[in-house]
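Student: A structural model of the following input is requested.
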Amino acid sequence: MTPLYARHKRSTLAIATAVAAGALLTTGLTTGTAAAAPTKADAATAARPAAAPTALSAATRVSLIKKAQADVAETAQKIGLGAKEKLVVKDVVKDADGTTHTRYERTYAGLPVLGGDLVVHTSKAGKTEGVTRAVKAAIKVASLKAQVSPVKAEKQAVSAAKTLGSTKSAADGARKVIWAGSGKPVLAYETIVGGLQDDGTPNQLHVITDAATGKKLFEYQGIENATGTGKTLYSGTVSLTTTLSGSTYQLYDTTRGGHKTYNLKHSSSSGTGTLFTDADNVWGTGAASSSTTDQTAAADAAYGAQETWDFYKATFGRSGIKNNGVGAYSRVHYGSSYVNAFWDDSCFCMTYGDGSGNTHPLTSLDVAGHEMSHGVTSNTAGLNYSGESGGLNEATSDIFGTGVEFYANNASDVGDYLIGEKIDINGDGSPLRYMDKPSKDGGSADYWSSSVGNLDVHYSSGVANHFFYLLSEGSGSKTINGVSYNSPTSNGSTVTGIGRAKALQIWYKALTTYFTSTTNYKSARTGTLSAAAALYGSGSTEYNAVAAAWSAVNVS
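Tutor: Just a heads-up that it's a prediction; the model follows:
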């Protein structure tokens, strides 16, 4: 599960997760030397470096995946895998210069290897140029016979889920795996427990248990969200792509992978709910309402989904969350006074609560961009939602959510580096997070330390958020779109930004071609440097800026 905010019972701090902010870039209101990120007007025409990913048609992508799958035995031999190991193709990214990056899952003696994912980088000429691995250790276990019964593993998993509020007495599923996510690979059980968490968020807890000792090795949540007129709460009056069925309009966007927006009517159902329909194709009133028939929250959610789709398409050539042209769906009015939003990869959907009193829906543009980006992360690097990799997962959604808002260029929600200021969960107008100095929220980390991985992932994300701000805008005091920032550095250095446009390209390339499920902050530095070198050249201004920004947040 990747809920939008840290839950109340785990922290006395105000709810905080991945939300970014802003959309309108007005040159006259911006000071500082860094270039701005692309907006709708120029994203489609902006030239991307030769090492940037190229847009692939659905047929081309399927063909590349099939070819890679046909060659897995040869690839496994080339990169030195053992006789019991096999590769399964997950995705293929192709750069404009012909370089391909093929992402694989791995099996050992037929068992899935969790933490065994890797990316093989191949030149246009077909030469293997490198491999990025989630784990460097050789995959080998002494025995495939478990010493602990699956019943014991299930009991442990159910107990762990109960601490989160689940009332389930049995697991939803279990399987034998090889766990390679934390050191020496071992035979293990992966057990999944469903139900609901204590705040009403769906539960999908994955517990990894050592099959020899019964020790819990790891756990994580699997939930990580015709042209009509939308009168939204947060983004003003916007255009929405809808579908006319008979004499009734549906909130169904066939131009963006078939995205639909559903009404859960304040239930916590795991189903889709009811598709929003309307007679005049005008959705919402621009004001919040606690009514279960309210369309305003639906208009915000639909607008956020279409802007996020367009941002990824125009900026990176990515067609949908899975890059396969298929849209997710959105659900609004989840639960009663539910102060959260979440992405669930199992339903491939985004879900939004209505907030306090059911009149503060968490459907702002930054929330939509954040949630959909969790899906992108899940279908690329698959960053584990725990420890430092969990912080990088959350920061990725903040980073791309920010990109979505600058791209949308919406006058009602101007671009900034404040996270979640529109939804006002704190009740005093303050944002949830600050990318220029994350610690201003009272819980997030400005800089890396050996204890960062022990923080809730919504707070350990501060290190990467701060890195991205410094890489984009640089250090020191400045005003951007009317918002004042003053970003410090851990080493007292002065960092010069390269602009959001380049910073976004570097992060996306690192996520899709160099990050793996176990990437930590040190590995993220390596991955982003590799991305910068591929995009702009080793030793380039951009490459040096990446190194300087990481050093400025104490990652070396």
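Student: use CA for all of it now, contacts and neighbours both
Tutor: OK.
Student: For stretch 137-157, buried residues please.
Tutor: Residues Ile139, Lys140, Leu144, Ala146, Val148, Pro150, Ala153, Glu154, Gln156, Ala157 are the ones in stretch 137-157 that count as buried (16 or more other C-alpha atoms under 10 Å).
Student: Could you give the separation of that stretch from the chain centroid?
Tutor: Centroid separation for stretch 137-157 versus its chain: 30 Å, with C-alpha atoms, centre = their mean, to the nearest Å.
Student: How about stretch 466-485?
Tutor: Distance, stretch centre to chain centre, for stretch 466-485: 22 Å (C-alpha atoms, centre = their mean).
Student: tell me how far the ends of that stretch are from each other?
Tutor: With C-alpha to C-alpha, to the nearest Å applied, stretch 466-485 spans 12 Å between its terminal residues.
Student: which residues does the residue nearest the centre of the chain contact?
Tutor: Nearest to the geometric centre of the chain sits His374, at 2.5 Å (C-alpha atoms, centre = their mean). Residues in contact with His374 (C-alpha atoms under 8 Å, 6 or more residues apart in numbering) are Thr2, Glu224, Asn225, Trp343, Asn393, Glu394, Thr396, Ser397.
Student: Tell me which entries of the buried residues of stretch 137-157 lie within helices.
Tutor: Secondary structure from DSSP state H places Pro150, Ala153, Glu154, Gln156, Ala157 of the buried residues of stretch 137-157 in helices.
Student: Could you dump those residues into CSV and include distance to Ile208?
Tutor: Below are those laid out as CSV (distance: C-alpha to C-alpha, whole Å):
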residue, distance to Ile208
Pro150, 11
Ala153, 8
Glu154, 10
Gln156, 10
Ala157, 8
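Student: Here is a second sequence; please produce its structure as well for comparison:
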Amino acid sequence: MSSSSSRRRTSHTTPRRAAGIALAGVAALIATAVQSGAASASPAQAPHSGKINPAHVAVKLTPSQRAELIRDADGAKARTAKDLGLGAQEKLVVKDVVKDADGTLHTRYERTYAGLPVLGGDLVVDTARSGQTERVLKATDATVKVASLTPKVSKATAEKQAVRRAEALGSKASADQSSRTVIWAASGKPVLAYETVIGGLQDDGTPNQLHVITDASTGKELFRYQGIETGVGNTQYSGQVPLTTTLSGSTYTLNDGSRGGHKTYNLNHGTSGTGTLFSQSSDTWGNGTTSNAATAGADAHYGAAVTWDFYKNTFGRSGIRNDGRAAYSRVHYGNSYVNAFWDDSCFCMTYGDGSGNADPLTSLDVAGHEMSHGVTSNTAGLNYSGESGGLNEATSDIFGTGVEFYANNSTDVGDYLIGEKIDINGDGTPLRYMDKPSKDGASADYWSSGVGNKDVHYSSGVANHFFYLLSEGSGAKVINGVSYNSPTSDGLPVTGIGRDKALQIWYRALTTKFTSTTNYAAARTGTLAAAGELYGTSSAEYKAVQDAWAAVSVGSRSGGGGGGTTFENSSDVQIPDYPGSAVTSSITVSGRSGNAPSNLQVSVDIVHTWSGDLQIDLVAPDGSTYRLKNSAYDPTPDVHATYTVNASSETANGTWKLRVQDLGAQDTGYIDDWKLTFP
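Tutor: Got it, this is the predicted structure:
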């Protein structure tokens, strides 16, 4: 890459958290940037491998207890901001608090600067019972400061540009556009910007919430993402199920008072408003077919109830916001609408009736998927684009799958297939496969530098595959009558730890380790930290997380995996921007005999906002160098790769170095981790 500071580039890696969630056009039905202050595994060890360390389990808080913790954090937020070294114009806004059994608090904040929201400025502060700050996880490490708060581009100009962008992407209306002035910090140096939200409808009838971020000084589009996020579901396959309703006088309503007051409404083919609450004189709802409008209402009401119970009984979470309050459901949206979506703005789930209004998308994995989008929005807030968007979608697939298994419904048994009951393709195939995502023809089995450029419904395949491998392991097997055969990128086997443990690890990472800009490398870091806290860093569970990520090309195997020996350095080394000097990170190899192998594996994890800037070498103990990566034009962030080096002429023992130099201006980063594996 040229070292010229005048190069052009676009920021298409880390948006702000999404506002809502849907199924994206049928083919895609359900279809980063920098992770600063990356989480590290706790040194505390579990008493026995295979058992959760009770000290690191989140306690079940009542709504009033949670509210009190939030009030306490809010009262101390000014002091916290000072302790964190934030600037005079920066303020914290408390979003959520998670409390562990040992008294550790994980407080999630958003940030403002001069009263403006900082998109990409979110962070998590872990505080011990003693009050000592243990770690801080930030969505960005950049100093939040802008030269001027006076825009050079008018808000009207930004709105017109955003409307044109929405129209180019198929939006049918632009009357609902609105703009607000923000600080955009999610991709590099913070700048004054406008966030414009375009309403109306997308080309398939899904509500539109296109967020466009425009530089307020130059008018350049910095980022865009769709705020309505998409999901997948089954239709009318739950059989006869119990429903919790409310009787008032002689009228029953689909109002679940035992689960936060969840209500289910009939839109009657409308596309706006709440609709009409389902009510009738009998407490028997629907007849199992579309001839009765209440059938879809019963499916949605049941799915919401099971999802509520899954989160409560599996993780101790009380509702989507963990505040004991329910969302609500709307069914019969539009005409022949083959989709379903979660929308933060109404805090509700909405379901279409499918092609010809014959197959409402209202069942367990739909409800689980859609409500989980709400959980993600109210915890990590994973941005709905790039790698973080893939993680957002995968989180909904993962927990939707958990809901389906949790229900233990004999009519719709648990599986690792997404949308297997819908048959939208008309050929009897699922929409997605967690054991081998590429079987859908578009999803990624493994991580690659360009995976974040895929639609989020397909980049999610990396995390879905990881979760399957972590739960069930690789190879051929039959689960609940379904055959699976999961491959690995390195050809080495993975032994699963069971779905229950895998869910606990993912949930803890989501709620205490992930931020809005978390990418796949940071997800690996976060899940390892979660596994270390729950089961211990020397446990089989911790090693399985390492191996499952390595099997999808994110990071390296655990030491000794596949019969080899791994040496690692996980200390961060900052990489200065051009024209800075090269930096090195060292690993001392000992206990080996003879020379290094002809297939020495060098695994590199580097966080950097423009990977093409980087030139990377392996330096042997005698000073010989092996080029791993040349600098070249590549705007994608980060380097997560394993290189094979013929080092057979080198003595194995001694100090090996990873040498990295930034050869292009404007971007920075750091060596996060690297490993040498001797097969």
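Student: still on that earlier bit, please say which position in the second structure the residue nearest to the centre of the first structure maps to.
Tutor: Aligning on TM-score structural alignment places His374 of the first structure opposite His373 in the second structure.
Student: distance of its match from Leu243 of the second structure?
Tutor: In this view, His373 of the second structure and Leu243 of the second structure are 23 Å apart by C-alpha to C-alpha.
Student: before we move on, what about Gly303 of the second structure?
Tutor: 10 Å.
Student: Those two: which is more packed in?
Tutor: Taking other C-alpha atoms under 10 Å, Gly303 of the second structure and Leu243 do not tie; Gly303 has more neighbours (26 against 18).
Student: Am I right that that one is in a helix?
Tutor: Yes. Applying DSSP: H, G, I helix; E, B strand; the rest coil, one finds Gly303 of the second structure inside a helix.
Student: Enumerate every residue touching the residue nearest to it when sequence neighbours are not counted.
Tutor: Of all residues not flanking Gly303 of the second structure in the chain, Leu364 sits nearest, at 4.7 Å (C-alpha to C-alpha, 6 or more residues apart in numbering). Leu364 of the second structure is in contact with Gly233, Asn234, Ser238, Asp299, Tyr302, Gly303, Ala304, Val306, Thr307, Gly400, Val403, Glu404, counting by C-alpha under 8 Å, 6+ apart.
Student: circling back: quick one: classify the residue nearest to the centre of the first structure as helix, strand or coil.
Tutor: Relying on three-state DSSP, one would call His374 of the first structure helix.
Student: what's the spacing between it and Asp345 of the first structure?
Tutor: His374 of the first structure sits 9 Å away from Asp345 of the first structure, going by C-alpha to C-alpha.
Student: Now the common contact residues for those two.
Tutor: Residues touching both His374 of the first structure and Asp345 (C-alpha under 8 Å, 6+ apart) are Glu224.
Student: what about the helices in the second structure?
Tutor: Here the second structure has its helices, by DSSP H, at 63-75, 77-83, 155-168, 294-315, 364-377, 386-407, 456-459, 461-472, 499-512, 520-535, 540-550.
Student: Let me know which of the ones you listed is the nearest to Pro54 of the second structure.
Tutor: With C-alpha to C-alpha, the closest approach to Pro54 of the second structure among the helices of the second structure belongs to helix 520-535: 7.5 Å.
Student: Mind giving me the packing neighbours of that closest one?
Tutor: Packing contacts for helix 520-535 of the second structure, counted by 3 or more C-alpha pairs under 8 Å, 6 or more residues apart in numbering; DSSP states H and E, involve helix 386-407, helix 499-512, helix 540-550.
Student: okay, the angle between that helix and helix 540-550?
Tutor: With axes from the mean of the first three to the mean of the last three C-alpha atoms, to 10 degrees defining the directions, helix 520-535 of the second structure sits at 170 degrees from helix 540-550.
Student: in helix 520-535 of the second structure, what counts as buried?
Tutor: 520-535.
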